[in-house]
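Peer 1: Build me a model:
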Amino acid sequence: MTFGRQPSTLTLLSTYRCTAACENCCFASHPGIEERLSLTDMLNAIDQAAALGSISLVVFSGGECFMLEEELIIAVARCTERRLASRCVSNGYWATSIKAAHDRLDPLRRAGLRELNLSTGDHHQKYVPVERIAFGAAAGIALGMHVVVVVERELDRNFRSQTLLSHPALAAIRDHPNLTVFDSPWMPMEDRASVKHGAGTLANRSNLHRRPGCDSVLDTMVVNPRGEVGACCGLTREQIPEMKIGSLSDMTLAEMAGSAGHDFLKIWLSVEGPEHILAWAATKDPRIDWEDLYNHHCDACRAIYQDPRVRAVLARHWHERRDDILSRYRLAHDRTRPVVPEETTAVISI
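Peer 2: Reported below is the predicted structural model:
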């Protein structure tokens, strides 16, 4: 028996190879990485996602998914054949002009692609100039796509979303309903001091009520270039062994989705979010330091799994929150079934 929530999204990180090598890249992507998911494995995963029934969207990311060339078009077409929507996430390196961007996107549009996500900011622009983002966005809108541009946000940055919107290539479409541009926190992957955020943006008791549950864990299944499957699309997922739920070579997506749905900590993350869990753990052990440390929820999630004091608290006290969290989870995702706490597994081991 599984819990109410079933994944709605499959993300294929088919390669960590990228034309850029941004500092603090969540997967340490760079041009020299060769390992990648085969086309056969991608198509197999798409077929399994369609068979699962709950998945409606397949996201192609990386690394840089546009480096897959023709295989990306084939994979997008398979999604369309299986009645799954598709999205591509890219740094936009290929958009050297509006015409070049149009020529690159049009085969994907004809294969069924309807959403393009582009990433930019101070780090990305060391490798991909901002005009390519503008050209890519303009071409995508002209082709009838929904275009989302995510701009890195950190303290003392030079580039902001308004800077992009003022680019001449976007003059005619900056208010287009299919164009969304927003800022998202850039986060440290190794050295915390290398990324700074303003004090008002960091999680603490005064703003904890504004921190929601995680909308990725248990809702998104991610396949990495090794064929390993994760239970979320989080930026720190590769640094959290417990987020790996299996491998395409050993289990089906349906089997992995079922097993992940029995993990209480993942359910808890979904219901309350990592900042709330850290705050609660600190009430049990005041030595746990969490306030004014985390801007991005993936950063806070990593702390839950890597801080030995947090792990110790959760291992000893998780059952105190079990019934409350499971009740709220079921209310949110499946109102037809009673709570069965015995279905969950222990939250964490130390």
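Peer 1: hey, let's count contacts and neighbours off CA atoms from now on
Peer 2: Will do.
Peer 1: quick one: buried residues of the strand or helix carrying residue 80?
Peer 2: Using DSSP states H and E, residue 80 falls within helix 70-81. Buried residues in helix 70-81, counted by 16 or more other C-alpha atoms under 10 Å: 71, 72, 73, 74, 75, 76, 77, 78, 79, 80.
Peer 1: Can you show me the strands along the stretch 1-150 of the chain?
Peer 2: 9-13, 57-61, 85-90, 115-120, 146-153 (DSSP state E, counting those that start in this stretch).
Peer 1: And the stretch 151-300 of the chain, by the same measure?
Peer 2: Along the stretch 151-300 of the chain, counting by DSSP E, counting those that start in this stretch, strands occupy 179-185, 220-223, 228-230, 244-247.
Peer 1: what comes into contact with the first one?
Peer 2: Residues from elsewhere that reach strand 179-185 (C-alpha atoms under 8 Å, 6 or more residues apart in numbering): 137, 141, 146-154, 160-161, 173, 295-296.
Peer 1: relative to strand 115-120, how tilted is it?
Peer 2: On the basis of axes from the mean of the first three to the mean of the last three C-alpha atoms, to 10 degrees, strand 179-185 is oriented at 50 degrees to strand 115-120.
Peer 1: buried residues in strand 179-185?
Peer 2: Buried residues in strand 179-185, counted by 16+ other C-alpha under 10 Å: 179, 180, 181, 183, 184, 185.
Peer 1: middle-most residue in this structure, spatially?
Peer 2: Among the residues of the chain, the one closest to the centroid is residue 233, at 3.4 Å (C-alpha atoms, centre = their mean).
Peer 1: Verify the stated contact: that one with residue 216.
Peer 2: Yes: if you go by C-alpha atoms under 8 Å, residue 233 and residue 216 touch, sitting 6.2 Å apart.
Peer 1: follow-up on the earlier one: and the buried residues of helix 70-81 as a markdown table, adding distance to residue 39?
Peer 2: Listed next are the buried residues of helix 70-81 as a markdown table, based on distance: C-alpha to C-alpha, whole Å:
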| residue | distance to residue 39 |
| --- | --- |
| 71 | 7 |
| 72 | 9 |
| 73 | 11 |
| 74 | 9 |
| 75 | 7 |
| 76 | 11 |
| 77 | 12 |
| 78 | 11 |
| 79 | 13 |
| 80 | 16 |
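Peer 1: OK, contacts around the residue nearest to residue 94 when sequence neighbours are not counted?
Peer 2: The shortest distance from residue 94 to any non-neighbouring residue, by C-alpha to C-alpha, 6 or more residues apart in numbering, is to residue 101 (6.5 Å). By C-alpha under 8 Å, 6+ apart, the residues touching residue 101 are 94, 95, 135, 136, 139, 140.
Peer 1: one more, for comparison:
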Amino acid sequence: MTRISNGENASAVFDLGLMQIQISANTAAERNMQTGVQPTSLTILPTYKCNASCRDCCFQSNPRLSTRLSGKAILDRINEAKAKFPSIRQIIFSGGEALLLKGDLHDAVRLASELGLGTRLVSNGFWGKRQQTSEAFARDLRTSGLKELNLSTGLDHQEFVPEESIVQAAAAAISQRITTLITVEVDSAESKCLESLLAHPSIHTLNNTGLLRIISNSWMPYDSSESARHAPNSGTQLRKGCSQIFNNITIKPNDRLSACCGLTLERIPELDLGANSGNNMRELYDAQQDDLMKIWLHLDGPHQIISASTPGHLQSKLDDVVHICQACTLLHRDPEIAAYAQAAAVRMMPELITRFTIRVEADKHLKRGVTHVQP
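Peer 2: Presented below is the predicted three-dimensional model:
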């Protein structure tokens, strides 16, 4: 972790010819107030327990795990996030399988809705096995105020939750006017999960509602020797800045705060921001403003950082990378790559802070609807 430190009062002036930007603040919190960096979403991972045991699951989820957030803790964190971050617009519930929390999940969705926040649930669709059950689940979710449902499926998932359950869960949700996304992991050379789903007779009907979208995402191995699988246009996505850092905050089942909700967050200690005390969420979030590597991740993403800061023999390790979270793990866990990147971040500190400040200021103007620049 490379932090900005220029004594008690951090101050820097960067001359860009026609523009001069000055940052002067005593603390990360004060700098944050100046630059206007604010999260727009809160992700709650209330449990890693799942009724499936998918191979290479990012969180190694399975039915035997027991650590979880209590119902009270979930409600408290939602209330705190709303009070400390007026910029938050959406709460995302994922896991594990968040629906295993039953009433606690519905209470959390209801609270978020009452606070005027959007709500999204990520689920494996286990509850779509029978029509009556799926309709009851969807009805309860809608009554709680759920706005969006994301269903995860593909080769690994379908060992535990068949395609028919996914389709039936989607149909039940859409019947309740819940916007639904089905994410299919990229197929292997032998599997045809996406093709089969698109050919399902019910999918055409659901597509006509305007409430269903289906996408295919890259699949990355975690602990097995299986080959990664590229999604179309994954190369373009790999080379972008990380949209999670600074824009999202995540609460894990152990009630610790994370800088992102990425697939490999538990494998990268630097993403852990600290334990929630009940009133320190703002402080934990603000403290990361001093971390140059997070600023660089936000701007360029891990793939570009590795490409820009390491010699060729290390860049070749990117050849098998198909997902931005996979690149982030490589950046933090490969000692040689991490050392080169940290040294480069120090050398590039003026450039990184300047670019970050310009981007934040530009975003603020765009949000205010600025459409022209006066000569």
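Peer 1: picking up where we left off before, give the aligned equivalent of the residue nearest to the centre of structure 1 in structure 2.
Peer 2: Aligned counterpart of residue 233 of structure 1 in structure 2: residue 261 (TM-score structural alignment).
Peer 1: Make sure its match is actually in contact with residue 43.
Peer 2: Yes: in this structure residue 261 of structure 2 lies within contact range of residue 43 using C-alpha under 8 Å: 6.7 Å.
Peer 1: Could you give the number of residues near residue 156 of structure 1?
Peer 2: When neighbours are counted by other C-alpha atoms under 10 Å, residue 156 of structure 1 registers 9.
Peer 1: That one corresponds to which position in structure 2?
Peer 2: Correspondence of residue 156 of structure 1 to structure 2, assessed by TM-score structural alignment: residue 189.
Peer 1: swap in residue 127 of structure 1?
Peer 2: Mapped onto structure 2 by TM-score structural alignment, residue 127 of structure 1 lines up with residue 160.
Peer 1: ok, that match touching residue 52?
Peer 2: Yes: look at residue 160 of structure 2 against residue 52 with C-alpha under 8 Å: they come within range, at 5.8 Å.
Peer 1: what about those two, which has more around it?
Peer 2: Each of residue 160 of structure 2 and residue 52 has its neighbours counted (other C-alpha under 10 Å); residue 52 has more, 20 against 15.
Peer 1: So which of the contacts of residue 101 of structure 1 sit within helices?
Peer 2: 135, 136, 139, 140 (DSSP state H).
Peer 1: what about burial for those residues, which qualify?
Peer 2: 135, 136, 139, 140.
Peer 1: Just give me the match in structure 2 for residue 314 of structure 1.
Peer 2: Aligned partner of residue 314 of structure 1 by TM-score structural alignment: residue 341.
Peer 1: How many neighbouring residues does its match have?
Peer 2: Neighbour tally, residue 341 of structure 2, other C-alpha under 10 Å: 24.
Peer 1: For it, what is the enclosing helix or strand?
Peer 2: Applying DSSP H and E as the criterion places residue 341 of structure 2 in helix 335-347.
Peer 1: now whichever helix or strand comes after that helix, how far from the chain's geometric center?
Peer 2: Note on helix 335-347 of structure 2: by DSSP H and E, the next helix or strand toward the C-terminus is helix 349-367. Chain-centre distance of helix 349-367 of structure 2: 21 Å, with C-alpha atoms, centre = their mean, to the nearest Å.
Peer 1: Report the buried residues of helix 349-367 of structure 2.
Peer 2: Neighbour count says helix 349-367 of structure 2 has 349, 352, 353, 354, 356, 357, 360, 361 buried, by 16+ other C-alpha under 10 Å.
Peer 1: Equivalent analysis for stretch 182-200 of structure 1, please.
Peer 2: 183, 184, 185, 186, 187, 188, 189, 195, 196, 197.
Peer 1: Mind picking the two most distant members of those?
Peer 2: Farthest pair in those (C-alpha to C-alpha) is 183 and 189. Separation: 18.6 Å.
Peer 1: re the thing from before, tell me which residues touch the match of residue 127 of structure 1, please.
Peer 2: Counting by C-alpha under 8 Å, 6+ apart, residue 160 of structure 2 makes contact with 52, 53, 54.
Peer 1: What is the equivalent residue in structure 1 for the first one?
Peer 2: Right, residue 52 of structure 2. So residue 52 of structure 2 corresponds to residue 20, using TM-score structural alignment.
Peer 1: quick one: that match and residue 31 touch, right?
Peer 2: Yes: between residue 20 of structure 1 and residue 31 there is a contact under C-alpha under 8 Å: 6.6 Å.
Peer 1: Neighbours of the nearest residue to residue 82 of structure 1 once chain neighbours are set aside, how many?
Peer 2: Leaving aside its sequence neighbours, residue 82 of structure 1 sits nearest to residue 50 (C-alpha to C-alpha, 6+ apart; 6.1 Å). Look at residue 50 of structure 1: counted by other C-alpha under 10 Å, it has 20 neighbours.
Peer 1: Show me what residue 50 of structure 1 lines up with in structure 2.
Peer 2: Using TM-score structural alignment, the equivalent of residue 50 of structure 1 in structure 2 is residue 82.
Peer 1: any idea what residue 42 of structure 2 aligns with in structure 1?
Peer 2: For residue 42 of structure 2, the aligned position in structure 1 is occupied by residue 10, per TM-score structural alignment.
Peer 1: TSV for the contacts of residue 101 of structure 1, including distance to residue 166 of structure 1?
Peer 2: Shown next, in TSV, are the contacts of residue 101 of structure 1 (distance: C-alpha to C-alpha, whole Å):
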residue	distance to residue 166 of structure 1
94	21
95	18
135	13
136	15
139	16
140	18
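Peer 1: which one of those residues sits closest to residue 115 of structure 1?
Peer 2: Nearest member of those to residue 115 of structure 1, counting by C-alpha to C-alpha, is residue 140, at 8.3 Å.
Peer 1: Excluding residues flanking it in the chain, which one is nearest the aligned residue in structure 2 for the closest one?
Peer 2: In structure 2, the residue matched to residue 140 of structure 1 (TM-score structural alignment) is residue 173. Of all residues not flanking residue 173 of structure 2 in the chain, residue 138 sits nearest, at 5.0 Å (C-alpha to C-alpha, 6+ apart).
Peer 1: Tell me which residue of structure 1 lines up with that neighbour.
Peer 2: With the correspondence set by TM-score structural alignment, residue 138 of structure 2 lines up against residue 105 in structure 1.
Peer 1: can you count the residues close to its match?
Peer 2: Going by other C-alpha under 10 Å, the residues that sit close to residue 105 of structure 1 add up to 23.
Peer 1: Is it correct that it is in contact with residue 140?
Peer 2: Yes: counting by C-alpha under 8 Å, residue 105 of structure 1 touches residue 140, with 7.0 Å between them.
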